[in-house]
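**Q** Quick one: sequence plus predicted model below, questions after.
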Amino acid sequence: MKLFERENHFHPCCGFDLNSVVPKVIPVVQFAIMKLGLIFLILGIFQNWDSLQQDKVTNVSSYHLVRLICWGGYGIHIIVNDSFLLLLWKGCHSKNPSLVRVWVVATPISIIWVVIMMLINISRLRWVSGVSSPQIFVLVAFYGVLQCYFVYVVYFYMKEMEVDIFMSSTIRSLTDAEVAEFEQGISPPFRVQDLDTETQSLMDRIHYERYKKEDFEIERNKLQFDMDNPLGSGDYGKVYKGLLQPADGTLVTVAVKTVNPESADVICFKALLTELKVWTYLGSHPNLVGLLGACTTEIRDRTLLIVSEFCALGNLHCLLVGCRGLFCNFVNNNGILQTSTLNTTFTTEHVSTLDLIRWSREIASGMEYLESLRVVHGDLATRNILLTSHKAAKLTDFGLARQLYNYSVYVKKQNTPLPWRWLSLESLADMTFSSKSDVWSYAVTLSEIFTLGEIPYPGHQFCLEFVYDLKAGLRPNKPRFVPQEIWALMERCWKKDAKIRPTFSEIVQIFANIYDFSSDSQMGL
């Protein structure tokens, strides 16, 4: 479907906003014109009804008949026009282009009707005492031109309304402009290379960047996965274990995320496309799930395949819950890590305090990398941490879609529960997201880790009182298995003032200062 671009099409209101002119100005002017015409009609009746002798009318019956026809015709015009004017007003305020279209179609007919009535008065009758026929002709011409201009303006307004409805429709295909925006980026008023990457975040400039198709596009016939056996499902679709055949011919095990067109409306699908584009610019990091590519040939129909690194052990939350019976605790009742047990060997099924500390450090390392790129995760939790076969923690499922569009609207549209237990105070109160709000969520994630997957704030419900409780100092309880040094760090991450929370760089340095990660035997690496 070809639609005119709002930025480039001709504005019939000399640059004024149609959304202000049409609903507010035109109905008022139209109403005033009709009432002015009604005044002229009444004046004509009173001034000319008893002027038969002055006009020396020879055929009184014909005179009365013609004049009554003109008066009656114009009276009908006023009544009908007011009705159509009401439809225009309702159509503008209810954003119903069908009602506006009725006015657009009916008004030219009404114009022709009233012009005929006026021309009859000009050619055959006397209209108002003291007003000559040329003056009335100019008045009629002005009225016709003005009404035609109004129709022209309202027509453009109706087309804009139809575009808005089409663009906001949840079930539609992407337009050519939307596809080009993803593939080529928006044309900026400056050179993209002139952006200061030290002060401009990746999210600020990603809309100007193009999708690196030559590096990440995967041919559909190179990808195999069983659609009858999904690994899991999310807000938009399902995740499958698949096989990718690269150029060298070897088969690589991958994770394939599909996007269901019925569950992802256009707004959220475009956010997913932008999230994919951001992922292509993130680069590689040992604690981020790597993007291998995507199939974007059918994005016009809101169909997308995202291929990423396969993490065999699944998400961290499920592993923590499942390992409770095999957990080896090295922290005593005073929160002190007992170093005398660090050389104990375990089977791969066991999870120990050392694993919890290592995952905490790896998550902080991945977040430090995002922080350096000025990218906000927005949905940090153990459910969004994946583990490789070697138990390495990797961040996934960035909440970028929630940040690209109004978070509350996103949650409402997707029927997705707000992850309020993990959100910072400022995120809950103002829907504000930053790296410092990620620091808060990181501490809540640590609470999950050192309680082996327990839900934060048990017994609480999300309501306004919960936000008030956070402002008053409510925080998750101290986890049973957390070392004292990490608990002190968590308390710093939950400071009410976001400015005094530590950065992820500081958090990584804190782990490095407290624990020696250089020895594989000590830290279970």
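**A** Structure received.
**Q** For the rest of this, base every contact and every neighbour count on C-alpha atoms.
**A** OK.
**Q** and T347, how many neighbours?
**A** The number of residues packed near T347 is 7, by other C-alpha atoms under 10 Å.
**Q** how much space between it and E368?
**A** 31 Å (C-alpha to C-alpha, to the nearest Å).
**Q** Next: V179.
**A** In terms of C-alpha to C-alpha, V179 sits 32 Å off from E368.
**Q** go on, W71?
**A** Distance of W71 to E368, given as C-alpha to C-alpha: 81 Å.
**Q** Tell me the secondary structure at T451.
**A** With DSSP: H, G, I helix; E, B strand; the rest coil as the basis, T451 sits in coil.
**Q** Tell me the secondary structure at the nearest residue to it once chain neighbours are set aside.
**A** Closest residue to T451 apart from its sequence neighbours, by C-alpha to C-alpha, 6 or more residues apart in numbering: P479 at 5.3 Å. Using three-state DSSP, the structure places P479 in coil.
**Q** If you tally nearby residues, what's the number for P479?
**A** Neighbour tally, P479, other C-alpha under 10 Å: 17.
**Q** Could you pull up the residues touching it?
**A** P479 is in contact with 447, 450-451, counting by C-alpha atoms under 8 Å, 6 or more residues apart in numbering.
**Q** Comparison target below:
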Amino acid sequence: NSISDSSSSQGLSQPSTQTTQYLRADTPNNATPVTSYPTLRIEKNDLKSVTLMEAKAKVKDIAISRERITLKDVLQEGTFGRIFHGILIEEKDPSKEKQVFVKTVKDQASEVQVTMMLTESCKLRGLHHRNLLPITHVCIEEGEKPMVLLPYMNWGNLKLFLRQCKLVEANNPQAISQQDLVHMAIQIACGMSYLARREVIHKDLAARNCVIDDALQVKITDNALSRDLFPMDYHCLGDNENRPVRWMALESLVNNEFSSASDVWAFGVTLWELMTLGQTPYVDIDPFEMAAYLKDGYRIAQPINCPDELFAVMACCWALDPEERPKFQQLVQCLTEFHAALGAYV
């Protein structure tokens, strides 16, 4: 199997039948199709505009006073958005405090941008899973810039962390193992499996929308401020909406259709990001050409040093027919077995 450069792209041959059969949507051995398979719930991306007042009303029940929040270092900054490391004072016992991420905006942020930050921050609200990071509080006091609070994860954004690992890797080959990366993928698949069960469609799964701590625990977050903080990952295809084109399934690009199966496609790309330590997928492809490129059967190339079995998992996620892609629960199982096998070889 020739090692191809990760940045180049290639046509995709059928992954080994063993893996494909195992990841088929019907039964592991393809004997009899399961007829009771639930139909995919498909959502269109609705861009109905919400006013700032409506967005604030939606989060009023988790609003807290500004004086309970102390802003420390700026962790990430875009043209109008910022993420701070912050400290939150406990309401019942002011001597107690906890660390938080604080997403907020600068003075020049427009009302639309503020509204979007608040609206998108609600995506995972009220969901409880060890691999999800929903918002816990907001601050929407008059005269203050709106803030959104999430529990702190001390190694921060997963994409930036992976890129940091890539820099370190040159001097320190022990930096992060393949097994660690597969373990991260399993955690993301677990969080996504929970979302799929709850019929929540993420629509923007990517390494940039995950965070990590020093125990290599990974959690999926919403995509509030991502377009501003990672502008190179979003493209406007002439419809006035910035979309994560390189992570999107064909049906999402062409028909604006989103489902758990389109989240599975994005998971395949996220797995590729893990294995390349944060490279940009489809980096040489014009965003306007993406749909045609995918339709012609082309996909991102197998990363250097990525085992065939793992690339076969990614490839299954990129089946053109949404029904043929594996379910998140199957991905968890498959990656867990692969992780165990890696452990056995050490």
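**A** Here it is on my side, so go on. Here the structure is a predicted model, which is why all the values come from computation and not from measurement.
**Q** Flag every buried residue along the host helix or strand of L146 of the first structure.
**A** For L146 of the first structure, the host element (DSSP states H and E) is helix 133-168. Across helix 133-168 of the first structure, burial judged by 16 or more other C-alpha atoms under 10 Å covers 133, 136-137, 140, 143-144, 147-148, 150-151, 153-158, 160-163, 167.
**Q** distance of the alignment partner in the second structure of the residue nearest to T451 of the first structure from A312 of the second structure?
**A** Counting by TM-score structural alignment, P479 of the first structure lines up with P303 in the second structure. P303 of the second structure sits 12 Å away from A312 of the second structure, taking C-alpha to C-alpha as the criterion.
**Q** what's the answer for L229 of the second structure, then?
**A** Taking C-alpha to C-alpha, one finds L229 of the second structure at 31 Å from A312 of the second structure.
**Q** Looking only at neighbour counts, state which of the two leads.
**A** Each of L229 of the second structure and A312 has its neighbours counted (other C-alpha under 10 Å); A312 has more, 23 against 18.
**Q** Might one say that that one is in contact with T19?
**A** Yes - with contact defined as C-alpha atoms under 8 Å, A312 of the second structure reaches T19; the gap is 6.8 Å.
**Q** need the contacts of P479 of the first structure in CSV with neighbour count and distance to G459 of the first structure, can you?
**A** Listed next are the contacts of P479 of the first structure as CSV, based on neighbours: other C-alpha atoms under 10 Å; distance: C-alpha to C-alpha, whole Å:
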residue, neighbour count, distance to G459 of the first structure
S447, 26, 16
F450, 22, 19
T451, 21, 16
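**Q** Look at T115 of the second structure and say how many residues are nearby.
**A** By other C-alpha under 10 Å, neighbour count at T115 of the second structure equals 20.
**Q** picking that back up, comparing V179 and E368 of the first structure, which residue is more hemmed in?
**A** Neighbours were counted for V179 of the first structure and for E368 using other C-alpha under 10 Å; E368 has more, 20 against 17.
**Q** what span of the second structure lines up against stretch 148-155 of the first structure?
**A** Under TM-score structural alignment, there's no match for stretch 148-155 of the first structure.
**Q** Setting aside sequence neighbours, what's the nearest residue to P261 of the first structure?
**A** Distance criterion C-alpha to C-alpha, 6+ apart; nearest residue to P261 of the first structure, sequence neighbours excluded, is R302 at 5.2 Å.
**Q** Confirm for me that the one you found is in contact with E178.
**A** No - judged on C-alpha under 8 Å, R302 of the first structure makes no contact with E178 at a distance of 11.4 Å.
**Q** These two: which is more packed in?
**A** Shown here are R302 of the first structure and E178; by other C-alpha under 10 Å, R302 has more neighbours (22 against 16).
**Q** now the more buried one: how far from L87 of the first structure?
**A** 36 Å.
**Q** on average, how far is stretch 268-275 of the second structure from the matching bit in the first structure?
**A** Stretch 268-275 of the second structure, aligned to the first structure and superposed, deviates on average by 1.1 Å (mean C-alpha distance after the TM-score superposition for the first structure).
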